[in-house]
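Undergrad: Attaching a predicted model along with its sequence, questions to come.
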Amino acid sequence: MAKENSENPRFICGLHATLHVISGKWKPLILFFLDKGPTRYGELKRSVRGVSDKMLIQQLKELESDGIVQRTDYGEIPLRVDYSLTPFGASLVQAMEPLCGWGEEHEEDIAAAMDRRKTSL
């Protein structure tokens, strides 16, 4: 349970804190692919299909600011940069692993629910 501040609690609970860090359509996928090891920007962009450059850069900057992702600039020309998980980020990915398993186990049910939602709108 999150620590409460009597005037203005920052988070309602631990889930709220976690969602603050991984919120957005792309962050969980970025973390999933970074769990495989240090990854260059272009490889990450190809892995996270559908994300725009602007959004990927923004999400990476936020994850870096939150201490989840580390950006390593090798100071070379042409530019060589890669991204990796910090130990803090690796612990977050480890906590997300059961969600990945649940999604894989229920992928067909989820797809059917999404189809039903489309037809009901």
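TA: Good, I have the coordinates.
Undergrad: from here on, contacts and neighbour counts on C-alpha atoms
TA: OK.
Undergrad: Give me the distance between the two termini of stretch 23-30.
TA: This stretch, stretch 23-30, spans 12 Å end to end (C-alpha to C-alpha, to the nearest Å).
Undergrad: buried residues in that stretch?
TA: Neighbour-count burial for stretch 23-30 flags W26, K27, P28, L29, I30 (criterion: 16 or more other C-alpha atoms under 10 Å).
Undergrad: out of these, who's nearest S52?
TA: W26 (10.1 Å; C-alpha to C-alpha).
Undergrad: pretty sure the closest one contacts Q59?
TA: Yes - between W26 and Q59 there is a contact at 7.3 Å, judged by C-alpha atoms under 8 Å.
Undergrad: for R71, helix, strand, or coil?
TA: strand (DSSP: H, G, I helix; E, B strand; the rest coil).
Undergrad: next SSE after the helix or strand hosting F32?
TA: Per DSSP states H and E: F32 is located in helix 27-34. Once helix 27-34 ends, the next helix or strand along the chain (criterion: DSSP H and E) is strand 39-40.
Undergrad: now for that following strand, which elements pack on it?
TA: strand 81-85 (3 or more C-alpha pairs under 8 Å, 6 or more residues apart in numbering; DSSP states H and E).
Undergrad: Against that first model, consider the following:
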Amino acid sequence: MYVKKLPITLNCGLDLVGEVLYGKWKVRLLYFIHEGHKRPSELQRQIPDATRRVLNIQLNEMEKHGLVSKVVFAQAPPKVEYSLTALGASLIPVIKTLGEWADEHEEELKEAILQED
């Protein structure tokens, strides 16, 4: 099991946001769950670049942080569904605003990102 080498710093709201949303796929996972994609296989189809293992890790972290809830249905094979909690749903307007900001500045952002390579 991974153990962080540095202590967690939670001095302000931005530290909290970073701790809870840090992860390449977390924002997209929240948005796709909000759109109705609740099964891990559906989420995998929405984010094909992510491995199932990474998605499961990030979903488990978001469950631990209270952003999503997980329901396991007792059947064979097991069925799992995720849904947003009230806390997770409260992030959706923020995520939409960030997406709109990125759309407005798409060319500038792409240029800056591609200059890094």
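TA: Cool, the structure landed. No experiment lies behind these values; they were computed from the predicted model shown.
Undergrad: wait, which of the buried residues of stretch 23-30 of the first structure is closest to G14 of the first structure?
TA: For the buried residues of stretch 23-30 of the first structure, the nearest to G14 of the first structure is P28 (17.0 Å; C-alpha to C-alpha).
Undergrad: how about the nearest residue to Y31 of the second structure once chain neighbours are set aside, what does it touch?
TA: Nearest residue to Y31 of the second structure in three dimensions, chain neighbours excluded: I92, at 6.7 Å (C-alpha to C-alpha, 6 or more residues apart in numbering). Contacts for I92 of the second structure (C-alpha atoms under 8 Å, 6 or more residues apart in numbering) come out as L30, Y31, H34.
Undergrad: could the residues you listed go into a markdown table alongside neighbour count and distance to Q115 of the second structure?
TA: Shown next, in a markdown table, are the contacts of I92 of the second structure (neighbours: other C-alpha atoms under 10 Å; distance: C-alpha to C-alpha, whole Å):
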| residue | neighbour count | distance to Q115 of the second structure |
| --- | --- | --- |
| L30 | 25 | 29 |
| Y31 | 19 | 28 |
| H34 | 16 | 33 |
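Undergrad: Which contacts among those residues does the first structure share?
TA: Retained in the first structure by both residues aligned by TM-score structural alignment, their matches' C-alpha atoms under 8 Å are the following of these: L30, Y31, H34.
Undergrad: Could you export these as CSV, including distance to K64 of the second structure?
TA: Formatted as CSV, these follow (distance: C-alpha to C-alpha, whole Å):
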residue, distance to K64 of the second structure
L30, 14
Y31, 18
H34, 18
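Undergrad: Can you say which helix or strand has E97 of the first structure in it?
TA: Using DSSP H and E, E97 of the first structure falls in helix 87-105.
Undergrad: And that helix against the second structure, how far off on average?
TA: Comparison of helix 87-105 of the first structure with the second structure after fitting gives an average deviation of 1.3 Å (mean C-alpha distance after the TM-score superposition for the first structure).
Undergrad: what does the helix or strand that comes right after that helix rub up against?
TA: Of the helices and strands lying after helix 87-105 of the first structure in sequence (DSSP H and E), the nearest is helix 107-120. Where contact means C-alpha under 8 Å, 6+ apart, the residues beyond helix 107-120 of the first structure that reach it are G103.
Undergrad: which residue packs closest to the residue nearest in space to the middle of the second structure, ignoring adjacent ones?
TA: Nearest residue to the geometric centre of the second structure (C-alpha atoms, centre = their mean): K26, 1.4 Å. Of all residues beyond its chain neighbours, the one nearest K26 of the second structure is Q58 (6.4 Å), with distances taken as C-alpha to C-alpha, 6+ apart.
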